[in-house]
Every structure is written in structure tokens, then in C-alpha cells.
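Asks: Whatever this is, show me its structure:
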Amino acid sequence: MKKIFKGLTALVLAVSLLAACGEEEQPNNFVSITGIPATAVIEAGETVGPVTASISANDGLATLVIRKDGSTLETINFNGETSASHEFSYTSTDEDANSNVVFEFVATDSNGDTQTVTHVLTVGAVATTIRIAENIEEDAVWETGKTYILGGRITVTNGATLTIEPGVVVKGETGSGANATALVIARGAKINAAGEPDQPIIFTAVADEIEPGMVASPNMDPDIDGLWGGLLVLGKAPSSFAGDVSEIQIEGIPPSDTNGLYGGDDPEDDSGVLKYISIRHGGANIGEGNEINGLTLGGVGSTTIIENIEVIANQDDGIEWFGGTVSVKNAIVWNSGDDALDTDQAWSGTMDNFILLCGANTDHALEIDGPEGSYNDAHTLTNGTVIGHPASELGDFRDGARGTFENIYFFGFPDPAETDGRGDLSLSGDVSLANFENGILNFNSLEVTLADGVTLETVFRNGTHEHASEVALGENTVGADKSAFEGWSWAAVAGQLDDL
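Replies: All right, here's what the predicted structure looks like:
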């Protein structure tokens, strides 16, 4: 926390106390306290100190009592030493806001003689914007009504839990390369970010003037990307890595940062809760071809709860799974820069109820990759609506892709024959083709509204058309339930879902 001192000139009070000696008064031995400033000014929630009180008494010290507004905060006992020191700091509370807090430091010697030094702490208003500059190594709470600025790559480290209350806005400072800002939940750490339908938690860039209580940005277009990093959650669940190693470094985090490791052998690993989260304007580049996804899930376990997620204008993928077992329910991706949904390394959860709104920079709505090591597992994508763009493809299933893809409705894609292959769904590589033939890669109940003159075989390649059917626009019988996104998502508030 920010530590501010004003008027730090040490206050040195040396008072000679008088004692009665018969009818004649004589001065007592000296008791002194130095090192305590007379005043300081901070905002509510900030910390004053630490400062060191130096105490001395010729007759030997007995106690040092520290009082706040007349009530004792702490008592330090001594054993008759003639000098000692004590370090003191105080973190102000919301109750201290807009007031003067009076601290008294009272030293007493073995004869009962005392000396008192007073410190007046002026506490300002409750801070509503807080900059986070260091990793979170113990439990922390980010409070409703406040905005938190990520001053770098901030990691919640092993054993710590970050709680983000409903309505909080988190903004990443602008940066790229090693200076790209991001929030990383390391293995063994947890995030408890449970927004609510009327108070979503928003991750965005500092250039965004959005404030707590808003849903739509007042100044940013929904296609501006790459202004900060993104949110990365890492866990200990099984993943399929080349060479069958047990852990690797997540993409988007420099290898020098070991907090970027993920993978393990605990399929039920718990990384916490993400609910009603909107992630915007991210995807900063940390190196050639190495950007950060909007939401990265690396080896995340099945007891982690992820529901009601929105990713907007991310320079790389919207959501990418790297192995793990976590399932996601209700996700919307709008204007992703690369792929809307990307799966890798034998992720084995379920993505249930999703809407993908492809933009001018979206490569694939779906990019599905197979395992990289001998560990094999498969995932399911179900109940999705995919809205195309002339620049985008429905999906690429490659490198031994496997899994089940069902109840998905596609529309708005171009004629692949006129766009150099854009607008199709294809299987890449012999292993992917074999998996399709052998029932390891499955497609069920795919529906599409085709451009004029386009056939199912042109769009759904490699025989996948056998699991697809053509429907008129708006006559689909499969797809997402858009009601899950109403009210809290920018896409819904902006009218992007009105015609679904």
C-alpha cells in the first residue's frame, strides 16, 4: 500500500519531571521519546509508517503504551533497560476517513516517571482508485465501488486468494514485451471473482474511462485491442505436453517468471471462481507472435467454477484452454484478433452455451488442436451460436483434434470459393482425419445459414457436411441461449445479440 508522510521532521520532546523532596522540589531523571513525527497525511485505507520510536530513561524503562484516540492499541513491556526502540505502523480504515486520528506514545520508567509524544494523523477520503504494483502473496480483497490499476504483471502466488467483489473495475496499464500488464493466478493460488448480473467485474485498459456501475465503455470502441495483457489462470490438472513432461510455461509469460508454470496430476484442482466477468481491449504482445489471450486457462482443474464470461477486442484468442479439466458455461467472445475459442493439449472439459461474434481480425471462430504428448483426452463444445465475418473461418480442426462439437449454429460467413477458403470448417492433417473417421472427433447437429449459391459440402469440408443442415436465417433449432448474457455483457447492451 502507498505510504505517505508529510512533515517528517522528528519531534523530540525531552521533559524533566519534578519529584517532591521534602518541602523542596527537585527534577526527576530524564525520560525521552524521539523519532515520532508530529503529523502525517494519508488517504483512508493507506498505511502510515513504519516509524521507529527511540525511548530512553536513566532509571530504566518499564513500559511504552500506544493509544489511539484515548484507547490503548498496544503495550510494550521492558526489563529496566535504559534505551530501546519500537517500530510502529498503522493502516487506516474507512471509519477513519475525513478525520484527525490522535496517537499518544507514553513511555514510563521504573520510578513511574513518564513522557508523552503526540502524533496527529490526518486521514483523507476513502481511496477509490488503487494501483497494485507488487505480487499478491497473502489473501487480499478488492472492494466493490473501487477501481484497481495493474501496474505490471501481477501474480497471485501459491497459497494466496484474491477476492474481487462484485462491480469492481480492474485496469491494466499500457505495456508490451516484458512490461505487458496482466493478472496471473499461479498454481496453488485462487481467485474468487464472483460478479453478479447487475454488478459484473470488468477487466480493461487504463485508457478506458469506464467506472464501477457502468457496463458499456463511455469512450472506447469494441474493436480496440492490445492495450494490456489479460487474465491467466493456471492449475495442476493433467495436460498433454510434448515429451510427456509434467509442467511447462504458459504462453504470454516470460520463461524467467516461474509463476507461469502449469500442469500436474490433480484433475480436481481448484483455482477458484470466475462469474460475470467481462475482459476487454487486451492481448498485448510480449514477443514475436506471442500475445496474451483474453482468458487463458492452463491446466485448470474441474472444481474451478467459470460461468458468464465475456471477452471483447483481444488481440490474440478470446478464450484458450491449455489442457486441464475445467468446464465453462455461458461465454461470449466479440472481435477476437486471432481465434475466438482455441483448445490445446487435451483439454477435457465442456464449453456449454457460447456466442462468438467474429470481427475483422478474427481468423477462426474455432481452432481445435490435439494432444502434444501421449496423454489423450477430449472435450465437448455444445449449444453455440457463431456469427461470421468475411475475414473469418468457421473452424480449423488440426494436429490430431478430438472431441465432440454439437448443437452449433453458424451464419454470416462468406462463400469460401470467393474468399480464398475463408468461411469454411476444415480438418487438417492425417491424424485429425483419422480421428473423424474413427469417431474420436465427432460432429452432431450443426446448422448453417449459407450465402447465396453456397452448398453444405463447400462449407463443411472433409465429410463433416453429413452432420450439418441448412436453415433459413433465424430458423435455427440449435444454438446458444442469449438470455444468459442480457444486462451484464457489453455485447448485449450494445445490441449485438438483438437479432439472435
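Asks: alpha carbons only for contacts and neighbour counts from here, please
Replies: Will do.
Asks: looking at it, Ile132 is touching Arg153, isn't it?
Replies: No - if you go by CA atoms under 8 Å, Ile132 and Arg153 don't touch, sitting 9.7 Å apart.
Asks: residues shared between the contacts of these two?
Replies: The contact sets of Ile132 and Arg153 do not overlap (CA atoms under 8 Å, 6 or more residues apart in numbering).
Asks: Among those two, which residue is more densely surrounded?
Replies: Between Ile132 and Arg153, counted using other CA atoms under 10 Å, the more crowded position is Arg153 (24 against 17).
Asks: Let me know the secondary structure of Gly188.
Replies: Put simply, Gly188 is coil when judged by DSSP: H, G, I helix; E, B strand; the rest coil.
Asks: Could you find the closest non-adjacent residue to it?
Replies: Leaving out its chain neighbours, the residue that sits closest to Gly188 by CA to CA, 6 or more residues apart in numbering is Asn158, at 4.4 Å.
Asks: Second chain to compare with the first, below:
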Amino acid sequence: MKKFLLGLTLIGAMFTSCSDDDSNGPKKPVEGEITGVITTNQTFAYGNYTLKGIVKIASGATVTFEKGSTITANKQTGDNALVVLNGGKLIINGTAAEPVVFTEASKIPGSWGGIIMYGDAPIKAINAATTATSEDGNNQSYGGGNAAHNGGSLKYVRVEYAGAKLADGTKENNAFTFYSVGTGTTLDHLVAYKGADDGFEFFGGTVSASNLISFGNYDDAFDWQDGWQGQNNTNWYAYQEVKGNFGMEIEASGNNNTFFPKVTNVTLKRVAGTVPEVAGAIEIDAFQFKKEGNGDFNNVIIDGYGNYTEGAKTYEGAAIKIQDAPTNTDQVNNSRIKITNAKISNTTKEVLGASDAIVVGFPNGTFTKSATATGASLETGNWATVGGASLIK
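Replies: Next up is the predicted model:
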């Protein structure tokens, strides 16, 4: 292990110096491989890197990527992911013009595990448990009492073709997966592009995120559980095409929480002809609330959640679906689900219970519509462009 760490440190020093060799011209990208467990501070200069294996940033270590870098995994080498363990930090200093891109060689959705971060911010898992074990194959404990947990700063980052199952875990790896991450962490201008699971998923925690794009992910654009309670979220944009489930899948692991997350400026778009990820799983709604899920959403655009026909049966898409009676009774009726200033188009139903027995009636002021809603407002640039095409449509 000592020999490996020494080699990694020497390689890092070489990366840092090589990028500045030509002071009279543009920086030349360096090349290198990233693998193993990183236990000391490491800076990866602008370059093209190969990510091999499940790379882990250990507690006490900070890993930094400079703007413009590309990090490529290859599913032919086995399981790959970038994991930030609790106590470790990941700093990604991308810009709109020079984002940091994590991708996979085959460009096939579901080819690697994406970025996974663990913290010790509060959670409420099943049966109100304050800790839980991750289902991602890493078997990490998450949850705790540190609401201000700091896992680093991710700015202008794009993760492509993620969503692979790791080891013996269930398929709980997304482009970005945040386990009990805290308010000390910065998440800003992030793109989840064509993954085989969710674009972004939060397992409890208190972190907030701004300027998110979930584009072409097979499962849900945004998903959370375990009592996630981020309060300062803004500018979330989902574009679902070809294959995709809910725009947002929202649950609270069966706990009747009085708290809830807040998101302003939301756009959820579903292209005509988009089908659910798996046949028989009719998950075609913009917002789905279940297992006591809740939230406060303002200035919302919902477009394209229409009917879906499978075999001889046609299913109605909805802007808001309430999946079970406890969620309706505890969350809708107690004004813990709020969707205000919503502009809804090309969508079959505004509000729908999953069965005839679930009759949804929002209290006054908790579901309101507006013809002038604008939804997410995002800057353009290379951070939101793939193959010359803008992801903001």
C-alpha cells in the first residue's frame, strides 16, 4: 500500500507540473490513470484521465480536479465508480466553458457507477432509523447528526452513461448519488446525462443543489428518500426522451415527517413517445409522491406527461400522482406537498390518485397554476452541450 501511495503522489506531482510546461501557449492536457484508494491530498491538473476500478477518496483526503478535464471509465475493466467516503472531500473546479466531464468509453447507459458521496448528515430511513447501509455494492453506513457535513464542492460537472450495478448491490447507482450529504457541500451546475438509473438521487441529508440538468436518464430524473431536507434548491431541469420513468420520484421511507425539501424553478419535460424503463411498470408522471414523500415546489413547468399505451390498455399520465393513502392523508391533507405557480401542458391529468380509493384534494393554496411560470433558468455553454447539441431544449 505504501508503495502504491508513493507512486500516486509522484504521478500527481508530475500531472501538476506538466500542464504548465508551455507558458507561451495553451495548456497541454496531461494523461494518467486514477485507481485504488486515495488517502492523501491529490490534485489532478487539466488532462485526460482513465478511471479504473472503484476509486475511493478516504476520510481526511481531498481530491481536486482542474477545469476542462475529462475522466473516462471503461466497463471492460470491470466495475468503475468515483466514491467519496465520509470525511473525504471532492473538489471539482469546472466552468461553463470548461466543465469537468466523467464519461465511459462505450457510451452505453449503465456502464459505470457515477459519482457517489457519503456523509453523516441526518437521515430518517425505514422505521425512522438514523443510520442505514447503502445498497450500492459498497455497503457503507450513512446517516448521523452532522447537518453541516462537507463532502467538497462540485461545480460544472457532467456525468455520462452511469447507472451500473456494482458488486452485489442493487441498482442504486445513478449519475450522482448522495448519501446523507450535508449543507457544507456545494453542488452547482451539474449534468446527469443518459444514465441507466436516476439522474440525481438523495438518501437523506441536508445538502441543497442548484442548476441541475437530468437529460435522457432511464429511470427518474430526480429521486429521493430517507428524509432528505435540502432547503435551498433552485433551477432543476429534466428532459426525458426514449426511455424514462417519473420526472421526480419522491418518498420518505414511510415516515410521516413534518419537514420537507424546497425547490424553486423546476422544469420537467417528457418527449412524445418516451416509454417507461421496464414494460409493465407504469411510471409516467411528472411528480410521484409515495411512502409519505413531500416537498415544496414553486415556479414549475410540466410538459409532455400524456397517455401511455401498453398492449390493449392506455394509462393516463399526470402532473401529480399520489401513490398511496397514507401519503394523501398525512402529506397532501396537512399541506406538506405544495406545487405552486405551475404551468401544465400536454399532460392528461393534473392530479391523480393511483387508485379510485385515493381521492386527492389539495388544501387551498397548496396547488396553484400560472400561465406565466418560467421554470428553470439555466445558462448555456459547454457544460450543458454534448456532441454540439445543447441539452437545454
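Asks: so the residue nearest to Gly188 of structure 1 makes contact with Val233?
Replies: No - if you go by CA under 8 Å, Asn158 of structure 1 and Val233 don't touch, sitting 12.0 Å apart.
Asks: Tell me which residues touch the equivalent of the residue nearest to Gly188 of structure 1 over in structure 2, please.
Replies: Counting by TM-score structural alignment, Asn158 of structure 1 lines up with Ser59 in structure 2. Residues counted as contacts of Ser59 of structure 2 (CA under 8 Å, 6+ apart) are 39, 85-89.
Asks: can we see that at 7 Å?
Replies: Ser59 of structure 2 makes contact with 85-88, according to CA atoms under 7 Å, 6 or more residues apart in numbering.
Asks: Throw the residues you listed into a markdown table and include neighbour count, thanks.
Replies: Shown next, in a markdown table, are the contacts of Ser59 of structure 2 (neighbours: other CA atoms under 10 Å):
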| residue | neighbour count |
| --- | --- |
| Leu85 | 23 |
| Asn86 | 25 |
| Gly87 | 18 |
| Gly88 | 25 |
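Asks: now, which of those residues sits nearest Lys194 of structure 2?
Replies: Leu85 (25.0 Å; CA to CA).
Asks: how far away is the corresponding residue of structure 1 for that closest one from Val459 of structure 1?
Replies: In structure 1, Leu85 of structure 2 lines up with Ala186, judged by TM-score structural alignment. Distance, Ala186 of structure 1 to Val459 of structure 1, by CA to CA, to the nearest Å: 41 Å.
Asks: and what of Leu441 of structure 1?
Replies: Distance, Leu441 of structure 1 to Val459 of structure 1, by CA to CA: 18 Å.
Asks: likewise Leu234 of structure 1?
Replies: 36 Å.
Asks: Val106 of structure 1 too?
Replies: Here Val106 of structure 1 is placed at a distance of 83 Å from Val459 of structure 1 (CA to CA).
Asks: any idea how far Val12 of structure 1 lies from Leu64 of structure 1?
Replies: Going from Val12 of structure 1 to Leu64 of structure 1 by CA to CA gives 16 Å.
Asks: what do you get for Gly301 of structure 1?
Replies: Distance from Gly301 of structure 1 to Leu64 of structure 1, by CA to CA: 51 Å.
Asks: So for these two, which sits in the more crowded spot?
Replies: Taking other CA under 10 Å, Gly301 of structure 1 and Leu64 do not tie; Gly301 has more neighbours (30 against 25).
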